[in-house]
Each structure stands twice: as structure tokens, then as C-alpha cells.
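>>> Got a predicted model here, sequence first, then my questions.
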Amino acid sequence: MYRVCKAIHLGSPDKARKESTHPCLDMSRSLSWRSQTVVRQLLCYGALLLCLLQPAGSQAPVNGKMYVPLGSGVIIKCRAENLLEVKEMTWQRTQRDQTKNFLTYTPGTGPTFLTLFGRRTKFLRDGSIAIHDVTLSDEGVYKQVITTFSSMAKEYKIYLEVQVFPDIHVFSAPDPVVGGCLEKTVATCIAGAAKPPAAISWRTGDLPFVVEENVTRHKNGTVTIKSGLKMTPERKINGHKITCVILQDYGLSDVLTKRTITLQNIHFPPQMVSIEVFRNADGSLRILCESEANPPAEYTWKSGPTPYANEQKRVKSSSEKSQIFIPPASQSGLHLLLFD
């Protein structure tokens, strides 16, 4: 807005000097009346010129980034200090090297929404814009062009980047992993449809492992990372806890997510076999066998090449142990235990 500079002229040089409030108007009492009048005019014009040249509400352009989570709301601030001094304001958005005006504002007409996207925005009282339920299509460079009554047009840009947090899944191999000497995939961690892409790492304690990773880039700009954990399948890793660590960059900070599972699908034959023989008071024998296997072993007792008859062997089994009671008449000979 224009600032008005006023001078008082009351007809008498002496009275004018007394009622003048501008310190420069009393710079010389020895000047003639005509000279004082010229000085007053020059000072007034100079002050008016300074008022016209002073930029009202000006601010250095802010070029930076805003990070907004998908589905949230965001306010892009207006850079004008006083909306009353704005003659015209235009909001633009640049996507894929194409720039479109989506909103204009003038004091006389208020905000005018020029596009479908513009009608999605809300024009705030201070000139800022609000976008609700942000989508990936809202990403781009936003520019505000401000023209005030006292200055030329100024531009302010900011890049709006939409953050998409990954859809995380961690699971053991769907099919049983049979023990052996070769490394096999025992677990998988997926950080799906993230933006920016997430980084996946594994924590297995002191157990060795290798990682096999696949990257899928989607048309909407999101990225899916699939990480396979490969280990040598053996007894000691069954029941072991492993952790998938997902790290995603979020502006000036990071988002860290951890998911822990227990490996329970490692198949291995009976190991750590222990057999004990006990004699009961009635002279019968009790033979106890313990072993560790996954899945639990099935036990078959034999006397030589012939399996015990069901009514004779009286076998009691659990997932880790099996025992048989042998009467005195059947104790001689070779007794065998088979695992399946």
C-alpha cells in the first residue's frame, strides 16, 4: 500500500517552524522563507519516494522440501507478511515439467479455484493453502507468486514430497526346510510399496547367513523390497529368534521398524539320542529313549527282526521320548528301536 506523507503550511514562517514535527524541517533557522519552503517540499518528496520503494512484507524466497505422510494433511504457508498489501497472488504446481495455475487471489474477488485440484485445496485467511488427505498425485513443486502494491512480483518455491510407509510382512518359509549342507531360504521380509524405498537388514545373533534381495518398482513411484534370509538348515536354528529391521529415510530423520519371528519349520532327523534301561521290582525291564527331532519322531520297538506285538510292548511315546516295558520272559535277545 502507498504511505502518505503530509506537510503543514499555516501561512506564517515562525508558526510553521513551531508546529512542524519533522526534525529535518528545523535544520536551519537562518534560511529564508523561500528556501525553507523548498527544503520542506524536497523532504516531503523524498519521504514519499522512500515509502513507495520500500517493499512491504518482503521476505527472502524459501527453497526447500516438505515431507508429508500419505493420507495426512498439509499446510503450505503463504510468504506474505500482510495479506492486505497483496495486489495479486497466484499458486502454481509443477509436475513432470508441466506448470499449471490452480488458484488465484485478489482483494476484490477473493480466491478463485482454476482446476479440479485447486478445488481440493482450502485457501486460508493468511493466504496459505491446505491440502487434506494427501495422495501421491499431490507431489510436485509448489510456487507462490505474490505481487504487492509497493513491490514487483516475488516467487517462492517448495517441493512437496509424499512419504509412503512400507507395508511390512515377515514370515518363515511356507514349506518345511529339510536339513542339509546347502543354504536355503528360511524366512522372508517384505517392505511393500514404500516411498522412498526402505532398506532391509537381518539380525540372527551369532548365526551365519546370506541375503537374497529383489526390488520391484511400481508405476506410482513406490518400491517393494523383498529380502530372503538364507541359512544352513540344522537343528540349532529351529526355534531360534530372528529379527527383520526395516529402515526408511524420512526427511531429516529415519523411521526404524523391527519385526521378530521364531523359526519353527526346520526339519531334521532324530538327534541327541539317549537310551536308558531300568529294572522294575517285578523283574521287568523299562527301556527309555529320548531324542530331538522335527517333526517329532515315530518310534518302533523290535526284538531282533520282529516288532513287538501291541499287547506285549506297552509303548508310551511323546514328542521327545518313548519307553517300553518288557516282561522277564521276553528280555533275552536283541532289542531294537527304529525312528521314523
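That came through, no problem.
>>> C-alpha from now on. contacts and neighbour counts both.
Fine.
>>> Can you show me the helices along this structure?
13-19, 33-53, 116-120, 310-313 (DSSP state H).
>>> Now distance to Asn238 and mean neighbour count too, for those, in JSON lines please.
Below are those laid out as JSON lines (distance: least, CA to CA, whole Å; neighbours: other CA atoms under 10 Å):
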{"stretch": "helix 13-19", "distance to Asn238": "98", "mean neighbour count": "13"}
{"stretch": "helix 33-53", "distance to Asn238": "79", "mean neighbour count": "14"}
{"stretch": "helix 116-120", "distance to Asn238": "54", "mean neighbour count": "14"}
{"stretch": "helix 310-313", "distance to Asn238": "32", "mean neighbour count": "12"}
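>>> Those: which one's closest to Met89?
helix 116-120 (13.9 Å; CA to CA).
>>> list the helices and strands the closest one packs on?
Applying 3 or more CA pairs under 8 Å, 6 or more residues apart in numbering; DSSP states H and E, one finds that helix 116-120 contacts strand 98-106.
>>> for the protein, longest strand please?
strand 266-279 (DSSP state E).
>>> Distance from that one to the middle of the chain?
On the basis of CA atoms, centre = their mean, to the nearest Å, strand 266-279 sits 49 Å off its chain's mean C-alpha point.
>>> Gln92 versus Thr115, what's the distance?
Distance of Thr115 to Gln92, computed by CA to CA, to the nearest Å: 11 Å.
>>> for Val178, same thing?
60 Å.
>>> Same question for Ala80.
Ala80 sits 16 Å away from Gln92, going by CA to CA.
>>> More neighbours: which of those two?
Ala80 (24 against 18; other CA atoms under 10 Å).
>>> show me what contacts the residue lying closest to that one once chain neighbours are set aside?
Using CA to CA, 6 or more residues apart in numbering and skipping residues adjacent in sequence, the residue nearest Ala80 is Gly57, 5.7 Å away. Contact analysis of Gly57 by CA atoms under 8 Å, 6 or more residues apart in numbering lists 80-82, 85.
>>> Okay, one more to line up with it:
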Amino acid sequence: MEALPVFVSLRSNFYERSSSRQVSGCTRLTLLFVLIFNLSRCSSALRVIGGNITEVQGETVVLPCKLIDTTETLTQISWQRMTRGKPQNDNFYTITSQNGPQFVNGRDDRFQIIGNFSDKNGSIQLSNVTLLDEGVYTCIFTLFPSGNHETKIPLNLLVPPVTSLSHNHAVLGNEEVSLATCTAAGSRPPAEVRWLTGTLAEKVRATDSSTQHSNGTTTTVSSLFGVPTKEINQHVVQCVVTNPALSKEETMSFTIQVYFSPMGVYIGEKSKDSFRCVTEANPSANFTWRR
């Protein structure tokens, strides 16, 4: 009977140690859950702000990227791109507090950082932008302890047209011919071409055609047709080209030329001892006197 208290004491001690281990395990699980919960709250609160950018070819574009609403430690800002010139995902730029901005996979001095690492601003500037730069840029912030956070920035380019206006040598006649041609070449999006003909609206008409190029640009051609008569000769018409890449409409004026040989020659006395020779022609006729 003396051994019983010892046996009870041993069992009691075992339960106390077992209970202690269970409490310790629960504490560790609770701490892990709290850590995960806090990281989740931090990750959901922070935001990476970017944008959708449209710019004209040849200009300077800003690719905005800023991290807000976080107190985590920023270790690196990275830039990736998938463009016409780089169709595969390309890591091309990194920024750290120790080394500053650095190019990856080749240097391109058109890129320049305009943000500030300490402000969690990774915005960069790209000068002399071309169609090969069009695509999607990805800005990545690497934070401790939550990891990477990114935003994608689409870059779309507008291309202004190269405009020209040419006239055709229309000869006086009764059949409709092309009087002038207005061209808006290599634009993106396609340019709108229209004619201002004033009082000739009932005497002329326009036809349009377009050609798409492999680089995504379009050439638009508009031709002005009419019957080449003396009534439309020397009338001024205008070709107007409109495109989002142009700061304003581009207007080109043109004087219709209908060519014809001298139509009758008239000689009259101008004064007592002088004579005058008159004719109508386009271009102007040359005169030769004989006696």
C-alpha cells in the first residue's frame, strides 16, 4: 500500500508534462497564424500604381510605377518588357539602394530613372520612342518579407502621317480624269483625308484607298476627279488630313490646272503706232512677231 502514492504522483507528473507540450504546440501554431494573417493584411493593403500610356512616335514617354500603402523593406525594383523589338520577356533594368540603376541584357541610354528608390517610386523615362518599343512593360517591387509585387504598363504608339499633295497634268477635254492626289503615308491609326472644294462641289468627286503595312501603319490616298474644263481651271481646293498623332489638322491648298493650247489669236491696235496680240492658253503662250 505504500507504493500507491508514488504511482499516482508519477501519473500526475506525466499529465502535467503532456499538457505543457500541448500548450506549447498551440502557442507556436497561434504565432504562425498571426504571422500569416499579418503578412496577408500587409500584402492586401499595399498597391503598385502604373498606367496605360499612349504616345507619339519620336517623343519622350514616362512609364509610371509607384508603390504605396506599405511599411515593408524595399530591396529591389525591376523592369521587364515584351515589345515588338523584344517579343520574348526581357529583363532590362534594375534599381537598388546600394547600386542604383543598372541595365540588364544590354545598355540602352534612352531609358532613365525619374523616380526615387527611397520613395518607392520606380518610374522611368524613355526618349525617342519607336514602334519597336511598343508593348507591355512590367514594374516589380521586391519587398521583405512579403516578396514580389508588380503592375503591367501597356505602351501604345501613334505614328503621324507623312503628307503630300500632287497634281496631275489634266488636258482640256470632255472625259473625267484625276486632277490631284493627296497622300497621308505611314500613319497609325489610319489618317482621315478629305477635300474642301467650295463652289466645285458639284463638279468634282473624291475616291479613297488605303494600304496596310507590316509594321502596323497605313497609307491613305485620296484622288480628286473631275472633267477638265475651263470652268474649273485655276480654282483653289484644299486637302485636309486628320490624325490623332497630329497636334492639329494639316491643310494643303492646291490650284487646279487644266492645260490647253492657245484658243484663237486676236491682233488689235493698241495705240497709233503699236499693236496687241491676245490669246488664251495654259500654260501661258509664247509670242513671236513677224512682218
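Received it, and whenever you're ready, just let me know what you need. Remember, predicted model here, so these are calculated numbers, not experimental data.
>>> re earlier: would JSON lines of the contacts of Gly57 of the first structure with distance to Thr204 of the first structure be doable?
Listed next are the contacts of Gly57 of the first structure as JSON lines, based on distance: CA to CA, whole Å:
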{"residue": "Ala80", "distance to Thr204 of the first structure": "55"}
{"residue": "Glu81", "distance to Thr204 of the first structure": "56"}
{"residue": "Asn82", "distance to Thr204 of the first structure": "59"}
{"residue": "Glu85", "distance to Thr204 of the first structure": "63"}
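>>> By neighbours, which of those residues wins?
Going by other CA under 10 Å, Ala80 tops the contacts of Gly57 of the first structure with 24 neighbours.
>>> mind checking what that residue lines up with in the second structure?
Correspondence of Ala80 of the first structure to the second structure, assessed by TM-score structural alignment: Leu67.
>>> I'd say that match and Leu46 touch.
Yes: counting by CA atoms under 8 Å, Leu67 of the second structure touches Leu46, with 7.2 Å between them.
>>> Could you tell me how many residues sit around the equivalent of Thr94 of the second structure over in the first structure?
Applying TM-score structural alignment, one finds that Thr94 of the second structure aligns to Thr104 in the first structure. Residues contacting Thr104 of the first structure under the criterion other CA under 10 Å number 20.
>>> Now Thr104 of the first structure: closest residue in space, sequence neighbours ignored.
Nearest one to Thr104 of the first structure, counting by CA to CA, 6+ apart, is Thr90 at 4.4 Å.
>>> Under the alignment, what does the one you found map to in the second structure?
Under TM-score structural alignment, Thr90 of the first structure pairs with Ser78 in the second structure.
>>> go on, Phe171 of the first structure?
Using TM-score structural alignment, Phe171 of the first structure sits opposite Ser166 in the second structure.
>>> separation between the closest residue to Val68 of the first structure other than its chain neighbours and Met66 of the first structure?
Counting by CA to CA, 6+ apart, Val68 of the first structure lies nearest to Val162, which is 5.0 Å off, once chain neighbours are set aside. Going from Val162 of the first structure to Met66 of the first structure by CA to CA gives 8 Å.
>>> now do Ala153 of the first structure
Ala153 of the first structure is 24 Å from Met66 of the first structure, by CA to CA.
>>> So Lys230 of the second structure sits against Leu172, correct?
Yes: applying CA under 8 Å as the test, Lys230 of the second structure and Leu172 come out as touching, 7.3 Å apart.
>>> Common neighbours of these two, please.
Val258.
>>> how long is stretch 83-93 of the second structure end to end?
15 Å.
>>> How far does that stretch sit from its chain's centre?
The mean C-alpha position of stretch 83-93 of the second structure is separated from the chain mean by 17 Å, CA atoms, centre = their mean.
>>> what does stretch 198-207 of the first structure give?
With CA atoms, centre = their mean, you get 19 Å for stretch 198-207 of the first structure.
>>> And the contacts of that stretch?
So stretch 198-207 of the first structure is in contact with 166, 189, 191, 225, 227, 229, 241-249, going by CA under 8 Å, 6+ apart.
>>> Quick check: chain neighbours aside, which residue is closest to Phe225 of the second structure?
The shortest distance from Phe225 of the second structure to any non-neighbouring residue, by CA to CA, 6+ apart, is to Ser178 (4.4 Å).
>>> counterpart of the one you found in the first structure?
Correspondence of Ser178 of the second structure to the first structure, assessed by TM-score structural alignment: Thr185.
>>> what does Ser253 of the second structure give?
So Ser253 of the second structure corresponds to Thr260, using TM-score structural alignment.
>>> Test my guess that that match contacts Lys241.
Yes: at 6.7 Å, Thr260 of the first structure and Lys241 qualify as touching, with contact defined as CA under 8 Å.
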